[in-house]
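Asks: with the sequence up front, the predicted model follows.
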Amino acid sequence: MAFDETYDVVVVGGGNAGFSAAVSAAQSGARVCLIEKAPLDDAGGNTFYTAAAFRCCFDGLQDLLPHIYQADGTKGLPEELVARIDMKPYTKADFHADIKRVTKGRANPALTDVLVEYSREAVQWLMDNGARFTLSFNRQAYVVDNKYKFWGGMVLTMAGQGRELFNFHLKTARKHGVEVYFRTAAVDLIAAPGTNKVAGVGVLSHGKGRTIGARGGVILACGGFQASPALRSQYLGPGWDLAHVRGSKYNTGDGHRMARKLGARLEGNYSGCHSVAWDGNSPRASGNRDMTNQYTKSGYPLGVMVNVNGKRFVDEGFDLRNFTYAIFGKEILKQPQGIAFQVWDADGSKLLRKEEYADDVTTNLRAESIDELADILVTKGLNNKKQFLDTIAEFNEACKNFQREHPRVHFDPSVKDGMSTQGTTRSLDIGKTNWAMPIEKGPFQAVEVTCGITFTFGGLAVTPAAEVLSEATFEQIDGLWCAGELLGGLFWDNYPGGSGLTMGTVMGRIAGKEAAKRASQHLMNEAAMQ
């Protein structure tokens, strides 16, 4: 076939998964091209906007310490700081159990096995390529008894978060000879004549159409459809066109469309997505490249959330934040006007992350009394002050009743502490299972939140080798792979925090190696025919 240019491997999408695929293919000896439809100054996909936490199995603190950097870029941690760290190993059994629990057992077992088995190797590969990781002191640890007690299994964060993760990937790709084309949108997959074998991709680059051949094949890593209000409404349901987009505005379902046109099988939770409590004053159609992940509002386990009618609507403490933050955006969207208020007293406020709740990040509403706070909330949309005050009063009394009945249970934000509203003689219709402390000590604080959608869970059906499957035959489509948020079947309704980036790297690496192998075989066959 005649193409304008030809590579061994073509990768579509310039986020964590796409670059992991491109670099892995290049390290396997392939000549690689990566195309990204965003311009450079708006590139990086959802990766740019992430907090860059990676979930992986590890054997304890000593397993990670040789690879850890401090915030200032110094490698290694001071001995006195190491002595204050309380960190349990995160085993393969732990990871499997977390995925099974939060997806209610629906996660594709084969994909789950791949993610868990290769999670530590994938993170180590990033480290070996120069990625600098820090321990998530500010995000995943609380100081308890003068120790940094890490919780939830997710302890690693890329230094500099998503912005630095993208810059690292771009630098690494260029170092390994990957040709990166920005402002280049994939419009069609090209199959060899008379077959369904993927031979290349048609693109629109800087306003001009051209074709790019791929001897080994094409790897789709161009994200979900969360930035398309029409597709959100079609698949997620009515009202989802009102959700705020947390990340890239370019993730509009291109990969789904192109692969489906070639007969790819769709799989997974098409009515589900990753959605969080997001700043009510954030942009609607895309993330903010300066604020990136700071619009997240994940401090709800330390207080309560109420809707504009003044009523609580979720159990803010039924699990650790890592396992609830991706589903509460959906619950907020269900509320009147699609907004809610997070509320804390002075004790809860002092534990909030400055990264998300500092005054230069969000609009904090404060008052010395809960009655005064209610008056402020009325100006922001609260339409039933009395119900709000009754909700807080009932919550406080339920907390105190539980404490009277269970004097040996104590507040500990680093574990599911059992501090509940559900006692023997008094309980709430919607209880708070953990970290239930009365909201009664001024000053009081609140913020307005809405639903921020991160990525969609429905995607392409793939094998454990990242090969895209055909709807007609249930067999692989020769020359087509998939990685990242376009992959379907793994996450259902929820996901363990940090596992999305890890899966992107795991499957991206697999796809890159497989495509490079196919390209090598193609060249060998051509040589044999000459």
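Replies: Perfect, I can see it now.
Asks: alpha carbons only for contacts and neighbour counts from here, please
Replies: Will do.
Asks: thought residue 100 was touching residue 107?
Replies: Yes - look at residue 100 against residue 107 with CA atoms under 8 Å: they come within range, at 6.8 Å.
Asks: look up how far residue 264 lies from residue 257.
Replies: As judged by CA to CA, to the nearest Å, residue 257 and residue 264 stand 9 Å apart.
Asks: these two: which is more packed in?
Replies: When residue 257 and residue 264 are compared for neighbours, residue 264 comes out ahead with 25 against 16, by other CA atoms under 10 Å.
Asks: would you check that the more buried one makes contact with residue 467?
Replies: No - with contacts counted by CA under 8 Å, residue 264 stays clear of residue 467, the gap being 10.5 Å.
Asks: another structure for you, compare them:
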Amino acid sequence: MSKSVVVVGSGNAALCAGIAALEAGARVLMLEKGDEALAGGNTKYTAGAMRFAYDGNADLIPLLRDPEDDRLPVTEFGSYTADAFAHDLLGFNDGRPLSPEQEVLIARSGDTMTWLAGHGVKFDPIYSRQSFEKDGRHVFWGGLTLAAANEGVGLFDMEMAAFQRLGGKIRYEAAVTDLIHENGRVAGVMVGSEEIRADAVILACGGFEANAEMRASYIGADWTKAKVRGTPLNTGDGLTMALAAGAQEYGFFGGCHATPMDLHMADYGNLEIPHGARKNYRKICYFLGVMLNARGERFVDEGINFRNYTYAQFGRAVLEQPGHFAWQIFDAKVFDLLYEEYTFEDAHFVSADTLADLIPLLDGVDPAAAAATLEAYNDAVDESTPFDPTALDGKGTTGLALAKSNWAQRLNEGPFRAYPVTGGITFSYGGLKVDQTGAVLDTSEAAIPGLYACGEMVGGVFYNGYPGGSGLTSGAVFGRQAGAGAAQGG
């Protein structure tokens, strides 16, 4: 008789777990805390980008929604090897070697993308955010090339369609409140007073990013002020239930995926904003300008690396500034390079024809200090090196205590714009330890029978930062692992 599997959650990781379990012959019931509109966890709020190892164009074409796109013959995707992926992850590990979870993520990333494509989950090249036109060609940079067709909502829709094609069932407004323990194993879940029995339970219900008390406890008091980029429903329920069942805390609980966000956005993400703005008010073009805090000072090297490798750290840096905010300042030279989230109707900014007129509009900022900082920055820009947004161009500053290492251009061409930002949290890094089947391990390193986890629930994947696009890939890799493991092991 086929195994029965309950999946808690309905985002990317949950759906990949469900698809894999169904493939392995299990009967799968998915339980979603929210209503149908809020289903999908954080997945719907993402831009749908997925980072994975590949050797060249030939590896990508089979994954595309439109393999006949007339831009492809003049597109240079480059390659992104397993070694490059490892290098990027190590850059955020604070001296730690690759964790076992990171090694799994790298090794299975490409195959998991092929597996998704085989289930009708198709992708588009990220021309608008990950490439620049150069000498008549589309040149991709940073190793991140593809996003799900129709971004995060499209990823959810395609994965849900695959799940249901295979016979998976889902119930909405069915918040799991406890695990059922019987004969030394997890034997199902409680939805309020209702018992739902199963051979295996997969926790795929996100981290604790929407729980201010847990953010403060694990990450720090500043994080009570963070905007939540995604769903309000990821309040650490799965983590709490698993720890109560004897699971071990694992990974870096003091870290999280963060990003600079519009200061005036709502406290949580908004699925009702237009398709092109589903990046949810994030503001990650700081590398094209400068950021000032309330003291009128720059506080990060805005051009230290491609934004794929800095926005998770810079979101934290913004939140930890006085007043938990900063201003991003640009001049007219880069307006056409700003991503669409800077231009949609809900984007907040101030503008002026001169820097002198802009500075008094920077609410909460010391104007004299801001003027001095911007003057010193302009004077320090290297004018002999050409600006090239497709590469680490070395166009930096000289003589500043805090350099801008790349893409430094003088702010000297009006009009000027400034965007107020704060720190937003996407997901937490700390979680549970799982084995090679996705089974949750207890404090003695033994598998808890019948209990599996994936997605944000898995610790050890990220530490002090995050190469963009890795989160969705991690969810898919560990979701697929947990689904297969639950169906086969029960």
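Replies: Received it, and whenever you're ready, just let me know what you need. Keep in mind it's a predicted model, so treat the numbers as computed, not measured.
Asks: with adjacent residues omitted, what lies nearest to the counterpart of residue 120 of the second structure in the first structure?
Replies: Aligned counterpart of residue 120 of the second structure in the first structure: residue 130 (TM-score structural alignment). Nearest residue to residue 130 of the first structure, sequence neighbours excluded (CA to CA, 6 or more residues apart in numbering): residue 168, at 7.7 Å.
Asks: which bit of the first structure covers the top strand by length along the second structure?
Replies: Ranked by number of residues, the top strand in the second structure under DSSP state E is strand 416-428. Mapped onto the first structure using TM-score structural alignment, strand 416-428 of the second structure spans residues 444-456.
Asks: please, where are all the helices along the stretch 1-150 of the second structure?
Replies: In the stretch 1-150 of the second structure, the segments counted as helices under DSSP state H, counting those that start in this stretch are 12-23, 57-60, 82-90, 100-118, 127-130.
Asks: so can I have TSV of those showing mean neighbour count and distance to residue 207 of the second structure?
Replies: Formatted as TSV, the helices of the stretch 1-150 of the second structure follow (neighbours: other CA atoms under 10 Å; distance: least, CA to CA, whole Å):
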stretch	mean neighbour count	distance to residue 207 of the second structure
helix 12-23	31	12
helix 57-60	14	31
helix 82-90	18	20
helix 100-118	19	17
helix 127-130	16	27
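Asks: nearest to residue 236 of the second structure, out of those helices?
Replies: helix 12-23 (15.3 Å; CA to CA).
Asks: all helices of the stretch 351-490 of the second structure, in order?
Replies: Using DSSP H, counting those that start in this stretch, the helices assigned to the stretch 351-490 of the second structure run over residues 355-358, 367-380, 470-489.
Asks: tell me which of these lies nearest to residue 150 of the second structure.
Replies: The closest of those to residue 150 of the second structure is helix 470-489. By CA to CA, the value is 14.6 Å.
Asks: and the gap between the equivalent of residue 163 of the first structure over in the second structure and residue 112 of the second structure?
Replies: Matched across to the second structure, residue 163 of the first structure falls on residue 153, judged by TM-score structural alignment. To residue 112 of the second structure, residue 153 of the second structure is 19 Å away according to CA to CA.
Asks: tally of neighbours for the closest residue to the match of residue 163 of the first structure other than its chain neighbours?
Replies: Leaving aside its chain neighbours, residue 153 of the second structure sits nearest to residue 44 (4.3 Å; criterion: CA to CA, 6+ apart). Neighbour count of residue 44 of the second structure, defined by other CA under 10 Å: 27.
Asks: with residue 361 of the first structure instead?
Replies: Other residues lying near residue 361 of the first structure total 14 when counted by other CA under 10 Å.
Asks: got it, and the one 3 residues further on?
Replies: Counted with other CA under 10 Å, residues neighbouring residue 364 of the first structure total 13.
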